[in-house]
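S.K.: here are the coordinates; sequence isn't available:
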């Protein structure tokens, strides 16, 4: 798991590219930005919830502090860290 604790500042917006139905759950920092791989299917918000949980663990905050700002139905999502 990538250490992203420097992103835990309230107000920080985190852009993530999501790959659903992956072979494992993982968050990676790449040259293009953050990538999240989740094993769940993208229906009914299941993938969004899993990405929220993984990202919260990677940055060291409670998942309730991460709010999905943009990209509910897109692979490109933006989460904001709430205070």
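M.R.: Looks like it arrived, so ask away. This is a predicted model, so every value here is computed, not measured.

S.K.: Only C-alpha atoms from now on, for both contacts and neighbour counts.
M.R.: OK.

S.K.: which non-adjacent residue is nearest residue 50?
M.R.: Spatial nearest neighbour of residue 50, excluding adjacent residues (Cα to Cα, 6 or more residues apart in numbering): residue 38 at 6.8 Å.

S.K.: Distance-wise, check the one you found relative to residue 82.
M.R.: According to Cα to Cα, to the nearest Å, residue 38 and residue 82 sit 23 Å apart.

S.K.: Neighbour count: those two, which is higher?
M.R.: A direct count of neighbours by other Cα atoms under 10 Å for residue 38 and residue 82 places residue 38 higher, at 24 against 16.

S.K.: and the gap between that one and residue 12?
M.R.: Separation of residue 38 from residue 12 (Cα to Cα): 23 Å.

S.K.: Against that first model, consider the following:
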């Protein structure tokens, strides 16, 4: 299974978050999920807010176009990105092998 799929022009991502990182960035794959390092701590929704901001910038969409579908209180999340304008290579990496 891939960490991303397309659904009616929207991109669905399976993400594994690492909060409290030195900076927000894509960090390859973690099992069947895209690992994303997030600068914010995992308290009071700060990591989710930073994730939405980071993904909006990376995919060239507004923050309102990012929706956390599942995993709101978990490191493992499913995210919908409505009609992404950009597709960063580091986000759509293929598993090795």
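M.R.: Received, thanks. It should be emphasised that the depicted structure is a prediction, and the values quoted were computed from it without experimental measurement.

S.K.: Show me what the residue nearest to residue 50 of the first structure aligns to in the second structure.
M.R.: Residue pairing (TM-score structural alignment): residue 38 of the first structure is matched to residue 38 of the second structure.

S.K.: who's in contact with that match?
M.R.: By Cα atoms under 8 Å, 6 or more residues apart in numbering, the contact list for residue 38 of the second structure reads 17-25, 47, 50-51.

S.K.: Which among those residues count as buried?
M.R.: Applying a neighbour-count criterion of 16 or more other Cα atoms under 10 Å, the buried members of the contacts of residue 38 of the second structure are 17-19, 24-25, 47, 50-51.

S.K.: helix or strand for the residue nearest to residue 79 of the second structure when sequence neighbours are not counted, which one?
M.R.: Counting by Cα to Cα, 6+ apart, residue 68 is the residue found nearest to residue 79 of the second structure once chain neighbours are left out, at 4.5 Å. Per DSSP states H and E, residue 68 of the second structure falls inside strand 66-70.

S.K.: That strand vs the first structure, average offset?
M.R.: Superposing on the first structure and averaging over aligned pairs (mean Cα distance after the TM-score superposition for the first structure), strand 66-70 of the second structure comes out at 0.5 Å.

S.K.: Surely residue 69 of the first structure is in contact with residue 79?
M.R.: Yes. Here residue 69 of the first structure reaches residue 79: they are 5.4 Å apart, a contact under Cα atoms under 8 Å.

S.K.: Mind checking which of those two has more residues around it?
M.R.: residue 79 (21 against 13).

S.K.: Kind regards, and thank you for your time.
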